[in-house]
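Peer 1: With the sequence up front, the predicted model follows.
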Amino acid sequence: MTLQADARSALTAFSHQDPNQRALAKEYQELLDAHEDGVWRSCRVGHITASALVIEEQGRGVLLTLHPKVGRWLQLGGHLEPADASVLHGAVREVREESGIARGRISSVPVRLDRHDVPCGRDDDGRVLASVHWDMQFVVVVPNAIPPVISDESDDLAWFPSLSLPDVDASVQALCDDAERALSSPQDRGSKPMWVSFG
C-alpha cells in the first residue's frame, strides 16, 4: 500500500464526535484526490503531516516540545518520509527522532485532524514559502514519564501535568482533550484495535 493510500485508509477509519472534524476529514480526502503528492512536502499547496501527543499513562503527564520556528509548545511531529510504511509509522518515527522514546502504544487511527498555515521550505531565491500542514494527530502512551532526549528540532522538551499545561494554543489544548477521551473510551473501535504497541 502506498503512503497516499494509507492516508486515505486512516481518514476512512477516523471518527470524531465533532461534525467539524468529520467535515475536515472530507477536505483531507479532497486534498489527496486533487494531488498525487499530497503526502509529500513537494506538494506546495499543502501536504499531510503526522504528529503524536505523548502521554504518561499513570499520572497523565504530557510531553511537549518548544518548537524553534513557531516559538510555542507543541506535540511532536513533522513531515512524512519515503521510508515511512504508514502515516502511523511516520508519527512513531517523529516521536523517536524528537524525544528518544522508542517504546509505547500509539492510537491505531488519528484522534484529531488539524489544518494550519506554515512557512515551509524556500524558493530558488531563498524566500520562505507559505504552505499548509494537514496534520493527522495520534496519541502515544508510555508507562511513565521517560526522560526525553532533546534533538536539534527542539528548543526544549518537557513533561507537563495535563491539568497544568504551559502557554499552548487552542489546537494543542483540543488535541489534549481528544487524547483524554481516547484514553477513557472502550478499546474496541469497530474492527481496528484502538492501540498498537511499538518498540
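Peer 2: Okay, I see it.
Peer 1: For the rest of this, base every contact and every neighbour count on C-alpha atoms.
Peer 2: Noted.
Peer 1: what about the helices in the protein?
Peer 2: 3-13, 19-34, 87-99, 170-184 (DSSP state H).
Peer 1: what angle sits between the second one and helix 3-13?
Peer 2: Think helix 19-34. 160 degrees (axes from the mean of the first three to the mean of the last three C-alpha atoms, to 10 degrees).
Peer 1: ok, Leu64 to Pro19 distance?
Peer 2: 27 Å (C-alpha to C-alpha, to the nearest Å).
Peer 1: Show me which of those two is the more surrounded one.
Peer 2: When neighbours are counted by other C-alpha atoms under 10 Å, Leu64 and Pro19 differ, and Leu64 comes out ahead with 26 against 10.
Peer 1: Presented hereafter is structure B, for comparison with structure A:
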Amino acid sequence: MSLHQDAVAVLTAWTAPTAGEDRLRSEFLEHLASHDDAMLRQCVPGHLTATTAVLSHDGARVLLTLHPKARMWLPMGGHCEPADSTLANVALREAVEESGIADLELLPGPLAVDKHQVWCHPPHSWHLDVEYAAVAPAGAEAVISEESLDLRWFPIGEIPEPSDEATRRLAARGHAALTSRSRAFG
C-alpha cells in the first residue's frame, strides 16, 4: 500500500470528533482524490502533513517546539517523504527527529485534523494536517534540533503564548487518549 493509499484508508476509517473536523476530513479526501502528489511538499495548493503531540510518560506535560518560521509554540510535525509508507510513520518520524527522543510510543490515531496556511509555495499554500500523539519514556530528555528555536515541556493546561487552538486541542486529546488507555490497562 502506498502512502497515498494509507492516507485515504486512515481518513476514510476515522470518525471525526466534531462536525468541523468531519468537513476537513472530507476536504482532505477530496484533495487526495484529485492530486496524485497530495502527500508531497511540491503539491500545490496544499499537501498532507503529520503532527504529533509528544507527551510525558504520565501525560501531564507536552513537549513543544518554538517553530522558527511560525514563531509559535507548536507540536512536532512536518512533511511526508517519498520513503514514508504510512501517516503514522510520518508522525512518529517527525516527532523523533524534532524531539531527539528515540523511544517514543505512538498512540492510536489520528486524534485530530487541522488545515493551516503556510509558506511552502509563495505566496502561500496549505498544510492538511493529520494529528497524532506519542508518549515519551520516563526520564526522557529532549534535544533541540536545527528545526527548532527552543524545545520545552509544558503542563497540558498551561501551553504558553504564542501558540494556537489546534495545539491546545491536540495536547488535550493526547492526554485524554493516554488517560483512557491507562485506565483500560491499569
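Peer 2: Arrived safely, thanks for sending. What you see is a predicted model, and the numbers here were worked out from it, not measured in a lab.
Peer 1: Need the TM-score between these chains.
Peer 2: Superposed pair, TM-score by TM-score structural alignment, normalised by the length of the second structure: 0.91. Supporting alignment: 181 aligned residues with a C-alpha RMSD of 1.6 Å.
Peer 1: re earlier: hey, which of the helices of the first structure is tucked in deepest?
Peer 2: Compared across the helices of the first structure, helix 87-99 shows the largest average neighbour count, a mean of 23 (mean count of other C-alpha atoms under 10 Å).
Peer 1: so how much does that helix differ from the second structure once superposed?
Peer 2: On superposition with the second structure, the mean distance recorded for helix 87-99 of the first structure (mean C-alpha distance after the TM-score superposition for the first structure) is 1.0 Å.
Peer 1: what about that helix, distance to the chain center?
Peer 2: 9 Å (C-alpha atoms, centre = their mean, to the nearest Å).
Peer 1: now swap in stretch 51-68 of the first structure and tell me
Peer 2: Worked out by C-alpha atoms, centre = their mean, stretch 51-68 of the first structure lies 11 Å from the chain centre.
Peer 1: ok, now stretch 145-159 of the first structure?
Peer 2: Between the centre of stretch 145-159 of the first structure and the centre of its host chain there is 16 Å, according to C-alpha atoms, centre = their mean.
Peer 1: quick one: contacts for the counterpart of Ala170 of the first structure in the second structure?
Peer 2: Matched to the second structure by TM-score structural alignment, Ala170 of the first structure sits across from Glu165. Residues near Glu165 of the second structure by C-alpha atoms under 8 Å, 6 or more residues apart in numbering: none.
Peer 1: Which residue lies nearest the spatial centre of the first structure?
Peer 2: Closest residue to the average C-alpha location of the first structure: Ser51 at 1.7 Å, with C-alpha atoms, centre = their mean.
Peer 1: Find the nearest non-adjacent residue to it, please.
Peer 2: Gly77 (3.7 Å; C-alpha to C-alpha, 6 or more residues apart in numbering).
Peer 1: That neighbour: neighbouring residues, count only.
Peer 2: 25.
Peer 1: looking at it, it is touching Leu64, isn't it?
Peer 2: No: counting by C-alpha atoms under 8 Å, Gly77 of the first structure stays clear of Leu64, with 10.4 Å between them.
Peer 1: how big is the angle separating the longest strand along the first structure from helix 170-184?
Peer 2: For the first structure, the strand with the greatest residue count under DSSP state E is strand 128-142. Interaxial angle, strand 128-142 of the first structure versus helix 170-184 (the same axes, to 10 degrees): 20 degrees.
Peer 1: just checking, what packs against strand 128-142 of the first structure?
Peer 2: If you count contacts as 3 or more C-alpha pairs under 8 Å, 6 or more residues apart in numbering; DSSP states H and E, strand 128-142 of the first structure packs onto strand 47-56, helix 87-99, strand 104-107, strand 112-122.
Peer 1: Of all the ones you listed, which one is nearest Asp178 of the first structure?
Peer 2: Set against Asp178 of the first structure and scored by C-alpha to C-alpha, those come closest in strand 112-122, at 6.9 Å.
Peer 1: and the closest one, how far out from the chain's middle?
Peer 2: So, by C-alpha atoms, centre = their mean, the centroid of strand 112-122 of the first structure is 12 Å from its chain's centroid.
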